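Novice: here you go, sequence then predicted model.
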Amino acid sequence: MSHIISAAQLRAQAATVLIAAGSSSEEAATVASNLVLANLSGHDSHGVGMLPRYVDAVLEGGLKPNSGVRVVLDTGSLLTLDGQRGYGQVVGEQAMALGIDRAQTHGSCIMTLSNAHHLGRIGHFAEMAVDQGLVSLHFVNVLSRPVVAPFGGADGRYGTNPCCIGVPLKGRDSFVLDFATSRAAQGKMRVAHNEGRYVEPGTLIDEHGRPTIDPGVVVVPQSNGLFGALLAFGEHKGYGLAVACELLGGALTGGGTWHQPTDPAVRAVVNGMLTILIDPAKLGTQATFEQEAVAFVDWLKAGPVAPGFDAVQIAGEPERATRAQRDVDGIAVDGQTWQEMVAAGRKVGVTLQD
C-alpha cells in the first residue's frame, strides 16, 4: 500500500535520517531536497528510495558525509575536480557552480568530476546551467555492481551510464534531455520490484542470459547467487553511447572504469562526470541560436499528434508537469520502499513517523 506524503514532509523525514547518519543540517537539506525533487519530477528511481542505500554506504565507509569537492586543476576554462566520496548531490552542485562561473567568464568550460558518490538525477545539473543561459552536456559512468549487458553479451558489464544535454530556449522552458543508456534506470527496476510489477519485454535478461520481465533479477540475487542484467536502449546505438559515457565519465575524468569482479556487499555508488558548458552569448551565434531553437520547437509542436498522444512534447516538459501535479497531490511512496526507509532510519537511531 502506497503512502501519500507531501514534499515538505518527505524532505523533513529524509533530512532527519541524513543528519543522524552524520551529515550537517545544511548538507542534509541539500541532499533531501534533491531526492524529493526527483520524486516530484516523476523519477522515483532517483528519489527518497535511494536513502536506505546511502545510509548503508555511510555505515560501510564508502560515502563520506560533509566532504566537499576538491580542485585538482584549474586553468580557467578547464577544471579537474575530485568529489572525495562526498554526497553527489552536494559535490555535484559545488562542481556546477565552479563550472558555470568559468563558462560565464571564458565562454566555455570543460570540467571533469571524479570520485563523487551517487550524483542522482543528472538533469538537475543541466537545469542549473540552463537557468544561467548556458548549454550543458554531461557524460556519466557508474562504479557499482555492473547491471547492464553489452550488445551481444549475456551478463552485466557496466552501469546505467546516463547522458544529459540541457539547452536554454529564449522565453520558453528549457530543453533538458536526461536518460540512462540502459532501456530503463536500475532504480526504476527497484521501484517496479517493490511494487510487485513486471516490466516491458526487451528490458531485461535473467542470470542465464535469457529474456525476462521480472525486475527482481537485477534487484536481488537469484538462486545461483548471480544477477540478471538490463539491456541497452537502441541495441548497438545505445550500447555505443554507454561505452562513450564510460570512457569519458570514467577514464577521461581519472575516476576509473569498471573492469573487476562484483562484490554485492558494497553499497557505495561512485560516479564520474565529464561536463561541457557553453555560453551562447560569447560564441557569436546567440541571436541566431535563440531564433532557430524556438522556431524548431514550434515546428515540432505544429505537426499532427499521433493516436494515443495528447501533444508533441520536448524533453523536460513531462518532468515539469509532474512536478506541478505532485506538488499539489503529494508523492506516493510504495509500502516496501517506505519500510526500507524506516529500517534505514532505525540503523542510525531515528524513528520515521508514518
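Specialist: That came through fine. Numbering: from 1, shown residues only.
Novice: from now on I want contacts and neighbour counts done on CA atoms only, so please keep to that.
Specialist: OK.
Novice: Ala192: what's it in contact with?
Specialist: 198-199, 215 (Cα atoms under 8 Å, 6 or more residues apart in numbering).
Novice: can you tell me how far it is from Ala28?
Specialist: Distance, Ala192 to Ala28, using Cα to Cα, to the nearest Å: 27 Å.
Novice: what of Val148?
Specialist: 31 Å.
Novice: more crowded one of the two?
Specialist: Val148 (31 against 27; other Cα atoms under 10 Å).
Novice: can you give me the helices for the protein?
Specialist: Secondary structure of the chain by DSSP state H: the helices cover 7-20, 25-40, 51-60, 88-106, 123-130, 186-195, 236-246, 280-283, 286-302, 317-329, 335-347.
Novice: also this one, for the comparison:
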Amino acid sequence: MSKTLTPEKLQDLVAHVLAAAGSAQAEADKVAANLVLANLSGHDSHGVGMVPRYVDAVLEGGLKPNTGVRAGVDLGTMLALDGQRGYGQIVGEQAMRMGIERARRHGSCIVTVGNSHHLGRIGHFAEMAVEAGLVSLHFVNVLSRPVVAPFGGGDGRFGTNPCCIGIPLEGQPPFVLDFATSRVAQGKMRVAHNKGERVPEGYLIDAQGRPTTDPGVVVVPQGEGLFGALMTFGEHKGYGMAVACELLGGALTGGGTWHRPADTARTVLNGMLAVLIDPAKLGTRPAFEREAAAFVDWLRQAPAGQGHDRVRIAGEPEREARARRAREGIVLDDATWQEIVDAGRKVGWAVAG
C-alpha cells in the first residue's frame, strides 16, 4: 500500500510538522519546499522521509531551529562559515547566496561550512550556482553513525560523503552531477527497507562483514546495536573520493571528521567545501560555451545502448522526474507515511489524511 499526495499538499503537511517542532513559519516553509523538491527530483532518500529524523534531532537538541550561518572569516574570495547546527536547507542556501555574490564580484570564492545540520540534496546548491552562471564544486562529509566501509574493510567508518559539480551550459539546462561516494545513498536503503525490497548484490555487507542484499542491515540494529555497512562505488576509487570529501568537507572546514565509535544520536551534521568560479571573469567564456555545447551535443549523438532510449547528461533524470511527479503526485510508502504521522504526534500536531 502507498499514499499519493500533490507536491503542494505534501509541502503544507511537512511545514506544519516542522513548525510544531519549533521552526518559524518562514523556516518551516523553506525546509519543507526543499524536501519536497528532492522527492520531485526522484531522490526520495533526501525528501520528506527525513522529517522524522529531523524531529528527533530537534528533540534531542542536536538540531537548532531558527538558526543561520555565522561568518568567521570573510576575505571576499574566501568565506569560513559556521552553520551553528541550524537546518542545512537554511544554512546551505545562506552560504551559497553569500558565495555567489562574492564570486560574481571577484571571479571566484571558496566557501567552507562547518557544523551544519543535514544539508539535504547537495545538487540544490549547485543548481543555485549554475542559475547565477557560475561553475560550482562541492565536497561534503557526514557526521552521524558511520554507514560506509572503507575499501578492504569490514564495518562502517564514515558517511556517504557526497560530491557535486554544477556547470552552466549556454542555451540549455545545466550539467549537475550529484552523487554519494557510497554505492547508493543511505536514505535509499531506508526507502527500500520501508518498501520491503531487496537491493542488488555489491551494495552492502552485514554486521559480520559478509555480502548481503538486505537493506535492513544499515537501517535497524542487527543485535547488540550492530549494523552492516554500505560499500563505496568503484572500489578503491570511490573510497579515495570518500576520504577526500571527509578531509575537505570535515577537516578543512573545521567541522570535524568521524573517528569514534557509533552512537544512537539522530542528529546528522555536515561540513561542506564549495568552490565557485565565474567563467565570465576567467577570460575563457566564449570558448567555454562553444566547447561545452559541442561536447554535450557530441555525447547526445551517440546511438542508444541496449536497455536505454538515449544518452543523457547529469541533471536530466532529475528534471524529467520533476515534470512527471508534478503531474502524477508524490508516492509515499505506508511505513514512511506512518513515520511522518508519528513525528507529528511527537511535537503535538496531528497529521490529517
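Specialist: Yep, that arrived. Quantities reported herein were computed from a predicted structural model and do not represent experimental measurements.
Novice: if we can go back for a sec, got TSV for the helices of structure 1, with distance to Ser174 of structure 1 too?
Specialist: Shown next, in TSV, are the helices of structure 1 (distance: least, Cα to Cα, whole Å):
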stretch	distance to Ser174 of structure 1
helix 7-20	23
helix 25-40	17
helix 51-60	29
helix 88-106	17
helix 123-130	7
helix 186-195	25
helix 236-246	23
helix 280-283	14
helix 286-302	10
helix 317-329	9
helix 335-347	32
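Novice: in this structure Leu18 of structure 2 contacts Asp56, no?
Specialist: No: with contact defined as Cα atoms under 8 Å, Leu18 of structure 2 does not reach Asp56; the gap is 11.2 Å.
Novice: and those two? Which one has more around it.
Specialist: Comparing Leu18 of structure 2 with Asp56 by other Cα under 10 Å, the one with more neighbours is Leu18, at 27 against 19.
Novice: roughly how far does that one sit from Ala180 of structure 2?
Specialist: 26 Å.
Novice: equivalent analysis for Gly255 of structure 2, please.
Specialist: Gly255 of structure 2 sits 19 Å away from Ala180 of structure 2, taking Cα to Cα as the criterion.
Novice: out of the two, which sits in the busier spot?
Specialist: Taking other Cα under 10 Å, Gly255 of structure 2 and Ala180 do not tie; Gly255 has more neighbours (24 against 21).
Novice: I figured Arg104 of structure 2 hits Asp278, correct?
Specialist: Yes: the pair Arg104 of structure 2 / Asp278 is scored as a contact, 6.3 Å apart, by Cα under 8 Å.
Novice: comparing the two, which residue is more hemmed in?
Specialist: Asp278 (24 against 19).
Novice: show me what contacts that one?
Specialist: 103-104, 107-108, 133-135.
Novice: narrow those to those in strands?
Specialist: 108, 135 (DSSP state E).
Novice: and the contacts of Asp278 of structure 2 as CSV, adding distance to Arg260 of structure 2?
Specialist: Shown next, in CSV, are the contacts of Asp278 of structure 2 (distance: Cα to Cα, whole Å):
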residue, distance to Arg260 of structure 2
Ala103, 37
Arg104, 40
Gly107, 40
Ser108, 36
Gly133, 41
Leu134, 38
Val135, 35
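Novice: ok, so of the contacts of Asp278 of structure 2, who is nearest Glu235 of structure 2?
Specialist: Closest approach to Glu235 of structure 2 among those (Cα to Cα): Val135, at 28.1 Å.
Novice: can you tell me which residues contact the closest residue to Ala19 of structure 2 other than its chain neighbours?
Specialist: Nearest-residue entry for Ala19 of structure 2: Ala28, 5.5 Å, with adjacent residues in sequence omitted and distances by Cα to Cα, 6 or more residues apart in numbering. The contact partners of Ala28 of structure 2, taken as Cα under 8 Å, 6+ apart, are 14-16, 18-19.
Novice: may I ask which of the residues you listed has the most neighbours?
Specialist: Neighbour max across the contacts of Ala28 of structure 2 (other Cα under 10 Å) = Leu18, 27 neighbours.
Novice: separation between the closest residue to Lys346 of structure 2 other than its chain neighbours and Gly47 of structure 2?
Specialist: Leaving out its chain neighbours, the residue that sits closest to Lys346 of structure 2 by Cα to Cα, 6+ apart is Val55, at 8.0 Å. The gap separating Val55 of structure 2 from Gly47 of structure 2 is 14 Å, by Cα to Cα.
Novice: same check, this time on Met128 of structure 2
Specialist: Met128 of structure 2 is 18 Å from Gly47 of structure 2, where distance means Cα to Cα.
Novice: give me the more crowded residue out of those two.
Specialist: Under the neighbour definition other Cα under 10 Å, Met128 of structure 2 and Gly47 were set side by side, and Gly47 has more, 22 against 17.
Novice: leaving aside the residues adjacent along the chain, what's closest to the more buried one?
Specialist: Nearest one to Gly47 of structure 2, counting by Cα to Cα, 6+ apart, is Leu35 at 4.3 Å.
Novice: just checking, that neighbour touches Gly42?
Specialist: No: contact status for Leu35 of structure 2 versus Gly42: not in contact, 11.2 Å apart, counting by Cα under 8 Å.
Novice: so for the two, which residue has more residues nearby?
Specialist: More crowded of Leu35 of structure 2 and Gly42, by other Cα under 10 Å: Leu35, with 26 against 20.
Novice: with that, I have no additional questions.
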